[in-house]
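Visitor: only geometry, no sequence info:
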């Protein structure tokens, strides 16, 4: 598996899993406590409370190390290495958020102000991601540029949803959109990883050269971009259907009269009741 493929796919699966965890907990908590619903920056795991932030720290740390050593010993400021530094900055932003998530929970009670700060750290990480995608030193043109441009749209949605959750943590819609868009980010990263670096999957009239997708003429390029747009639309439709079915399944298993969710959220729910 080529470097571009492995990096995008591994990160994509991390986004996918965390997004599904957030979507599941948002639906579950809202189904059990619709009147007192509060969207949290991260959700504790039974018997391993900090699994989510620790997973983020581990994944981003491995990614940063792989990016810093991707240049084969060349200076970090070399033109070919700038993109690796930019990727590392995104990973550092998410890692810092996860570190403070653990610190806030260990050192002080999860007051509303601290919860807002964690949401803002999340938003800062997504803003960093959007900025790097938009101002990448690598000239994302052609087919690759189309994939990255669509990725910017999804990242922007995640950023807006995260800021909205920070301002109104009781909004189930914002929490749902945040989880949904993070899942979509993960799916699109996986798709990019395979479609951009697998010669057998190149659109007709296009080919892979020096880790870049090139096309024979404008007609082939336009056709390739159109196929990317169709892919994006089909994945969006499929994910929307899956998310709606997932919602129906979760509320079926966790109707309002049950109280299992409190075992997971006791600390946070008690804090809300004491406000």
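Guide: Received, thanks. Small disclaimer: the values here were computed from a predicted structure and weren't measured.

Visitor: When you work out contacts or count neighbours from here on, use the C-alpha atoms and nothing else.
Guide: Will do.

Visitor: Tell me how far residue 251 lies from residue 258.
Guide: With the distance defined as C-alpha to C-alpha, to the nearest Å, residue 251 ends up 11 Å from residue 258.

Visitor: Looking at these two, which is more packed in?
Guide: Between residue 251 and residue 258, counting by other C-alpha atoms under 10 Å, residue 251 is the more crowded of the two (17 against 12).

Visitor: which element is that one on?
Guide: In the assignment (DSSP states H and E), residue 251 maps to helix 217-253.

Visitor: other SSEs contacting that helix?
Guide: Counting contacts by 3 or more C-alpha pairs under 8 Å, 6 or more residues apart in numbering; DSSP states H and E, helix 217-253 is packed against helix 3-32, helix 142-167, helix 172-195, strand 206-209.

Visitor: Residue 115: what's it in contact with?
Guide: 40-41, 166 (C-alpha atoms under 8 Å, 6 or more residues apart in numbering).

Visitor: Return the members of those classed as buried.
Guide: Using 16 or more other C-alpha atoms under 10 Å as the burial test, those include 40-41, 166 as buried.

Visitor: Now stretch 156-169: buried residues?
Guide: Going by neighbour count (16+ other C-alpha under 10 Å), the buried part of stretch 156-169 is 156-166, 169.

Visitor: residues making contact with it?
Guide: For stretch 156-169, contacts defined as C-alpha under 8 Å, 6+ apart pick out 38-40, 115-116, 119-120, 122-123, 126-127, 130, 171, 174-175, 177-178, 181-182.

Visitor: before we move on, back to that, which one of the buried residues of stretch 156-169 is nearest residue 29?
Guide: Taking C-alpha to C-alpha as the measure, residue 29 lies nearest residue 169 of the buried residues of stretch 156-169, at 12.4 Å.

Visitor: a helix runs through that closest one, doesn't it?
Guide: No. Counting by DSSP: H, G, I helix; E, B strand; the rest coil, one finds residue 169 to be coil, located in no helix.

Visitor: How about residue 114: what's its closest non-neighbour residue?
Guide: Excluding the flanking residues, the one nearest residue 114 by C-alpha to C-alpha, 6 or more residues apart in numbering is residue 104, at 7.2 Å.

Visitor: Work out for me the element the one you found sits within.
Guide: helix 79-107.

Visitor: That helix - contacts with which helices or strands?
Guide: Judged by 3+ C-alpha pairs under 8 Å, 6+ apart, helix 79-107 is in contact with helix 51-68, helix 112-134.

Visitor: The nearest residue to residue 23 once chain neighbours are set aside and residue 240: what is the separation?
Guide: Closest residue to residue 23 apart from its sequence neighbours, by C-alpha to C-alpha, 6+ apart: residue 179 at 4.7 Å. Separation of residue 179 from residue 240 (C-alpha to C-alpha): 12 Å.

Visitor: Same question for residue 188.
Guide: For residue 188 relative to residue 240 (C-alpha to C-alpha), the value is 14 Å.

Visitor: Show me which of these two is the more surrounded one.
Guide: Taking neighbours as other C-alpha under 10 Å, residue 188 and residue 240 compare with residue 188 leading, 27 against 14.

Visitor: putting a second one here so we can go through both:
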């Protein structure tokens, strides 16, 4: 992860998953309304568009597996991260830390895949299935947060400021995943913030990759140099360092403002596209709705184009 591609690649992964969750949560709100809204820890793809139903889980597993391979086997000069005596050298500790983050997300995706396949094969509902997955997702974000907070690499200076702000965003993802337990998955606000925090993680990872490994983007008074085999950014004096950190803070605040504008615009767009449609859905109990795979199932009609929200039975 200590390179441009090592930050940009996972950043794009977080960005895609975050946008996918944001789209589906807004679509659910538009189709079912706030009273019947219920989020999910992951969202199946639409078979009608020729996409695999479990595409999200496949992307997480494949992307994280590639990240582990890059950290432990492809990037190291010996194509393996161990010393001649079988121990982990200090300059490869960060590779194992980054791999641990990826492994935690692989565990989450495999758990979701196993629960889904078990439910499909047995044709039975698994109680509190989504609560278990929210818990595992929270553990994954907790792992990510702790690894960046307790990183073996000396994340000081400009790089440290980028990673400190990243931890704030990860903490939001962690908190909203915890709030997803139980009745929390019926809160649009929790799911909305969680989706945006994952998007923000992706955007910030991409920015870190370009900002710290592109010579033309290094702040004035700072420079790139190699320390213990890693390319890091150093600064000439305290004044240059403080200026560089302040620029990072300003950039973070600007991205936050742009993300808020994007969220409001995207919300309005989805409400316009789906909010005026007459959508059929299944009226089920809260427990059964937890394990629904489809966002809409024909049984009843929810009409949002009228001035008031109402439910119209299909029975004649």
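Guide: Looks like it came in fine. If you're wondering where the values come from, they're calculated on a predicted model, not measured in any experiment.

Visitor: Need the TM-score from the superposition.
Guide: The TM-score (TM-score structural alignment, normalised by the length of structure 1) is 0.93; 269 aligned residues with a C-alpha RMSD of 2.1 Å.

Visitor: and stretch 62-78 of structure 2, how far from the chain's centre?
Guide: The chain centre lies 20 Å from the centre of stretch 62-78 of structure 2; the measure is C-alpha atoms, centre = their mean, to the nearest Å.

Visitor: correction: stretch 187-202 of structure 2
Guide: The answer for stretch 187-202 of structure 2 is 8 Å, by C-alpha atoms, centre = their mean.

Visitor: Onto which residues of structure 1 does it map?
Guide: Mapped onto structure 1 using TM-score structural alignment, stretch 187-202 of structure 2 covers residues 171-186.

Visitor: just stretch 130-143 of structure 2 next, same as before
Guide: Using TM-score structural alignment, the residues of structure 1 aligned to stretch 130-143 of structure 2 are 115-128.

Visitor: superposed on structure 2, where does the matching stretch end up, distance-wise?
Guide: Once fitted to structure 2, stretch 115-128 of structure 1 is off its aligned match by 0.5 Å on average (mean C-alpha distance after the TM-score superposition for structure 1).

Visitor: Might you report the residue contacts of the residue most central in space within structure 2?
Guide: Centroid-nearest residue in structure 2: residue 198, 3.5 Å away (criterion: C-alpha atoms, centre = their mean). By C-alpha under 8 Å, 6+ apart, the contact set of residue 198 of structure 2 is 14-15, 17-18, 169-170, 173.

Visitor: let's see it at 10 Å
Guide: Contact analysis of residue 198 of structure 2 by C-alpha atoms under 10 Å, 6 or more residues apart in numbering lists 11, 13-19, 21-22, 169-170, 172-173, 204.

Visitor: Spit out the contact partners of residue 266 of structure 1.
Guide: For residue 266 of structure 1, the contact set (C-alpha under 10 Å, 6+ apart) comprises residue 272.

Visitor: how does it look with 8 Å?
Guide: For residue 266 of structure 1, the contact set (C-alpha under 8 Å, 6+ apart) is empty.

Visitor: The one 5 residues further on now?
Guide: Under the criterion of C-alpha under 8 Å, 6+ apart, the neighbours of residue 271 of structure 1 are 110-111.

Visitor: Quick check: it is in a helix.
Guide: Yes. The assignment for residue 271 of structure 1, made by three-state DSSP, places it in a helix.

Visitor: Quick check: which of the helices and strands packed on helix 79-107 of structure 1 is buried the most?
Guide: Stretch with highest mean neighbour count among those: helix 112-134 (a mean of 20; mean count of other C-alpha atoms under 10 Å).

Visitor: The residue nearest to residue 114 of structure 1: neighbour count?
Guide: When neighbours are counted by other C-alpha under 10 Å, residue 104 of structure 1 registers 17.

Visitor: which position in structure 2 aligns with it?
Guide: So residue 104 of structure 1 corresponds to residue 115, using TM-score structural alignment.

Visitor: ok, so what distance separates that match from residue 261 of structure 2?
Guide: Distance from residue 115 of structure 2 to residue 261 of structure 2, by C-alpha to C-alpha: 37 Å.

Visitor: Kindly report the same for residue 223 of structure 2.
Guide: 34 Å.

Visitor: next one: residue 230 of structure 2
Guide: In terms of C-alpha to C-alpha, residue 230 of structure 2 sits 37 Å off from residue 261 of structure 2.

Visitor: quick one: contacts for the nearest residue to residue 95 of structure 1 once chain neighbours are set aside?
Guide: Spatial nearest neighbour of residue 95 of structure 1, chain neighbours left out: residue 57 (5.0 Å); criterion: C-alpha to C-alpha, 6+ apart. The contact partners of residue 57 of structure 1, by C-alpha under 8 Å, 6+ apart, come to 94-95, 98-99.

Visitor: Next: residue 45 of structure 2.
Guide: Contacts of residue 45 of structure 2 by C-alpha under 8 Å, 6+ apart are 51-56.

Visitor: list the contacts for residue 245 of structure 1?
Guide: By C-alpha under 8 Å, 6+ apart, no residues touch residue 245 of structure 1.

Visitor: Quick one: map it onto structure 2.
Guide: By TM-score structural alignment, residue 245 of structure 1 lines up with residue 265.

Visitor: if I read this right, the residue nearest to residue 114 of structure 1 contacts residue 113, doesn't it?
Guide: No. Counting by C-alpha atoms under 8 Å, residue 104 of structure 1 does not reach residue 113; the two are 10.9 Å apart.

Visitor: Could you tell me which residues touch both of those two?
Guide: Common contacts of residue 104 of structure 1 and residue 113 (C-alpha under 8 Å, 6+ apart): none found.

Visitor: excluding its backbone neighbours, what's nearest the equivalent of residue 71 of structure 2 over in structure 1?
Guide: Aligned counterpart of residue 71 of structure 2 in structure 1: residue 67 (TM-score structural alignment). What sits nearest to residue 67 of structure 1 in space, not counting adjacent residues and going by C-alpha to C-alpha, 6+ apart, is residue 84, at 5.1 Å.

Visitor: quick one: contacts for the aligned partner of that neighbour in structure 2?
Guide: Residue pairing (TM-score structural alignment): residue 84 of structure 1 is matched to residue 95 of structure 2. Taking C-alpha under 8 Å, 6+ apart, we find residue 95 of structure 2 in contact with 1, 71-72, 81.

Visitor: what's the burial count for residue 230 of structure 2?
Guide: By other C-alpha under 10 Å, the residues close to residue 230 of structure 2 number 12.

Visitor: distance of the match of residue 245 of structure 1 from residue 258 of structure 2?
Guide: 10 Å.

Visitor: now swap in residue 124 of structure 2 and tell me
Guide: As defined by C-alpha to C-alpha, residue 124 of structure 2 lies at a distance of 44 Å from residue 258 of structure 2.

Visitor: now residue 268 of structure 2
Guide: 15 Å.
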